[in-house]
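[1] got a predicted structure here, sequence first:
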Amino acid sequence: MIKQRVITGVILGALVLLGVFWLSPGWFAFFAAAVVALAAHEWGNFAALGQLGRSGYALLCLALVALLQVVTPLLDTAILTLAGLFWLVACYVVVRYPAIRLECRWLKLLVGLVVIVPTWLALTSLKALTEGELALVMLLLLVWGADTGAYCAGKLLGRRKLIPNVSPGKTLEGMLGGLATCILIGVIIGLSRELPPVALVYLVALSLITGLASVLGDLFESLFKRERGIKDSGRILPGHGGILDRIDSLTAAAPVFMLGIHWAPMF
């Protein structure tokens, strides 16, 4: 199982980096749309949809993505801002679970669109920046760093459960280790770009907030899997489960990071 996970992880990482550096913004948008369509298909399972219903839900997601291709940049910013506000509500839901439950099928489907579609918008908006490749790589490093740092710190120091009702395996010490990794990434990238002190502090703060969002995205998907009574969102990735299991952290981190870059452009 470990060997399978490593092989799949290496292949996925290589494909993602190829997409970031090799694809033009237009083709990258198609690549990202394919990923979110697969994620939407898996999200349909959270609402107990059949195969036909999941396919229809994925097509609806693609239709919304296509619509976003023609809206003005001002509307893009508004959508990302609403997505950021949504994740504040999601944080409350995660903390209060199971006192607050999302059992309504239509509510689950609506939430899925709010989670998945802005992820595509954030990724394509980052790619379109002057230094879009660097911005995307930093986002990926923050997400991967939060996950890896949390895993290592949790294994070594983990004692206190973070939110056991949602994800029993996560610890407070693990989360802090992941956030410390994000801060380190922000400092290294900021210093390498020779940012002035104020901009450096802002980038480090954005790295920390993005790391927190990454943890929230992971926990939020775990909540839906717990509601559905499943371990993985799908089986498309050997040893890793589904697409959602790989991009759950990104669904929250990407809109937050893009908003931060929008309000203080530095890429």
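    That came through fine. If you're wondering where the values come from, they're calculated on a predicted model, not measured in any experiment.
[2] every contact and neighbour count from this point should use C-alpha atoms.
    OK.
[3] quick one, what contacts Ser233?
    Applying Cα atoms under 8 Å, 6 or more residues apart in numbering to Ser233 gives the contacts Glu42, Trp43, Asn45, Lys225, Gly241, Gly242, Ile243, Leu244, Asp245.
[4] unless I'm mixing things up, the second one is touching Gly112, no?
    Yes. Taking contact to mean Cα atoms under 8 Å, the distance of 6.4 Å between Trp43 and Gly112 places them in contact.
[5] between these two, tell me which one has more neighbours.
    Trp43 (29 against 21; other Cα atoms under 10 Å).
[6] now for that one: which residues touch it?
    Residues counted as contacts of Trp43 (Cα under 8 Å, 6+ apart) are Arg54, Leu109, Gly112, Ser233, Leu244.
[7] quick one: what helix or strand has the last one in it?
    The one in question is Leu244. For Leu244, the enclosing helix or strand under DSSP states H and E is helix 243-263.
[8] elements contacting that helix?
    helix 25-46, helix 73-96, helix 105-127, helix 132-157, helix 197-228 (3 or more Cα pairs under 8 Å, 6 or more residues apart in numbering; DSSP states H and E).
[9] in it, what counts as buried?
    For helix 243-263, a neighbour-count test (16 or more other Cα atoms under 10 Å) marks 243-261 as buried.
[10] alongside the first one, take a look at this:
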Amino acid sequence: MTKTRILAALVMAPAVIGAVLLLPTGWLMLLSALVFLAALWEWLKLADIEDALARSILLACNLALMVALVWGSRSQHPGALPLFQLTVVLGVAWWLLALLWLRHYDFASRHDGNARVFKLAAGTAAVVPAWCALAVIHASQPNGHRWLLLALLLVWAADSGAYFTGRKFGGQWFGGRRLAPRISPNKTLEGVAGGVGLAMLVAIIGALLIGAKASQLPAVALAAAVTVVFSVAGDLFESLLKRHVGAKDSGTLIPGHGGVLDRVDSVLAALPVFALAKIWLGF
């Protein structure tokens, strides 16, 4: 399984990097929409929507929302995406609410209509703003494609930093307290700290390579830290959905990695936060 996981990662990572750096924003939006909608398809299943026709209709509604956002953002200025920016803000607001949801493990855990409604709304609130954030970052000038790659690198660095720090120092720095024992027992506060630290280092180095000014580095480091915290929330929220339905993975599409949602859960939360920070802090 480990070998399969590594081989799949070696295929996916260059493909993602190449797409971010080489594709124009429009084509990247189209490609990423396919990926995010595939993740949403799995989210709908975790929300107890077993019927394929019902899931297809719900997926089509989300696709229509994406198309409407594109249509409503038409402008003579390719980088002007006002509706996308508004959706990014709404996405960050949603993830703030998700932090509260994570504190109340049993909320919407029952397999009834009310729980489905909350989880369906959460799916749209997670996927569509992340897609908008990807477009906003990539279309920004100058070097939007590089900033988007850096945002993704932050998530990957945080994941690696959390894994190795957690294995080495888990339970030693915070009195053995776990991050969210009912949702993801293996996640430690030490791991989160290690992930944040490595991501901040990657952010500073990456920003310098992109061409950021020295005066902008504190803002970039702060944005990286907050982005990583929310990326952890994204990962935990998917884990919460899986525990509610007793699933190990969101799907089986990616060998050794589970489903698409298993790979992009952190990204869904990270991209809106990074995009808003980039706009707000001006780097």
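    Done, it's in. For clarity, every value in this text was computed on a predicted model and none was experimentally measured.
[11] so after superposing, what's the score?
    Superposed pair, TM-score by TM-score structural alignment, normalised by the length of the first structure: 0.94. Supporting alignment: 265 aligned residues with a Cα RMSD of 1.5 Å.
[12] hang on, the earlier thing: adding distance to Ala180 of the first structure, write the helices and strands packed on helix 243-263 of the first structure out as a markdown table.
    Shown next, in a markdown table, are those (distance: least, Cα to Cα, whole Å):
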| stretch | distance to Ala180 of the first structure |
| --- | --- |
| helix 25-46 | 29 |
| helix 73-96 | 20 |
| helix 105-127 | 24 |
| helix 132-157 | 8 |
| helix 197-228 | 8 |
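[13] so which of the ones you listed is nearest Leu191 of the first structure?
    helix 197-228 (7.4 Å; Cα to Cα).
[14] and the closest one, how far from the second structure on average?
    For helix 197-228 of the first structure, the mean deviation from the second structure after alignment is 0.9 Å (mean Cα distance after the TM-score superposition for the first structure).
[15] so which bit of the first structure is stretch 230-244 of the second structure matched to?
    Here stretch 230-244 of the second structure aligns to the first structure at residues 213-227, judged by TM-score structural alignment.
[16] which residues are contacting the matching stretch?
    By Cα under 8 Å, 6+ apart, stretch 213-227 of the first structure touches 46, 87, 90-91, 94, 102-103, 143, 146-147, 166-167, 175, 231-233, 244-245, 248-253, 256.
[17] show me what Gly123 of the second structure aligns to in the first structure.
    Aligning on TM-score structural alignment places Gly123 of the second structure opposite Gly112 in the first structure.
[18] hang on, isn't its match packed against Ala40?
    Yes. If you go by Cα under 8 Å, Gly112 of the first structure and Ala40 touch, sitting 7.1 Å apart.
[19] mean deviation of stretch 112-122 of the first structure from the second structure?
    Mean for stretch 112-122 of the first structure is 0.6 Å (mean Cα distance after the TM-score superposition for the first structure).
[20] now that stretch: buried residues?
    Buried, per 16+ other Cα under 10 Å, within stretch 112-122 of the first structure: Gly112, Leu113, Val114, Val115, Ile116, Val117, Pro118, Thr119, Trp120, Leu121, Ala122.
[21] what would the residues you listed look like in a markdown table with distance to Ile2 of the first structure?
    Formatted as a markdown table, these follow (distance: Cα to Cα, whole Å):
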| residue | distance to Ile2 of the first structure |
| --- | --- |
| Gly112 | 30 |
| Leu113 | 33 |
| Val114 | 33 |
| Val115 | 30 |
| Ile116 | 29 |
| Val117 | 32 |
| Pro118 | 32 |
| Thr119 | 29 |
| Trp120 | 30 |
| Leu121 | 33 |
| Ala122 | 32 |
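[22] between the residues you listed, which sits nearest Leu208 of the first structure?
    Ala122 (17.9 Å).
[23] before we move on, back to that, what range in the second structure matches the helix holding Leu244 of the first structure?
    Using TM-score structural alignment, the partner range for helix 243-263 of the first structure is residues 260-280.
[24] how about stretch 3-11 of the first structure?
    For stretch 3-11 of the first structure, the aligned range in the second structure is residues 3-11, judged by TM-score structural alignment.
[25] so what touches that stretch?
    Ile254, Pro255, Gly256, His257.
[26] ok, of those, which come out buried?
    Buried among those (16+ other Cα under 10 Å): Ile254, Gly256, His257.
[27] in helices, which of these fall?
    Judged by DSSP state H, helices contain none of these.
[28] coming back round to it: now the angle from the helix holding Leu244 of the first structure to helix 197-228?
    150 degrees (axes from the mean of the first three to the mean of the last three Cα atoms, to 10 degrees).
[29] can you give me the offset of helix 243-263 of the first structure from its chain's centre?
    4 Å (Cα atoms, centre = their mean, to the nearest Å).
[30] mean shift between it and the second structure?
    Superposed on the second structure, helix 243-263 of the first structure shows a mean distance to its aligned partners of 0.5 Å (mean Cα distance after the TM-score superposition for the first structure).
[31] alright, that wraps it up for me.
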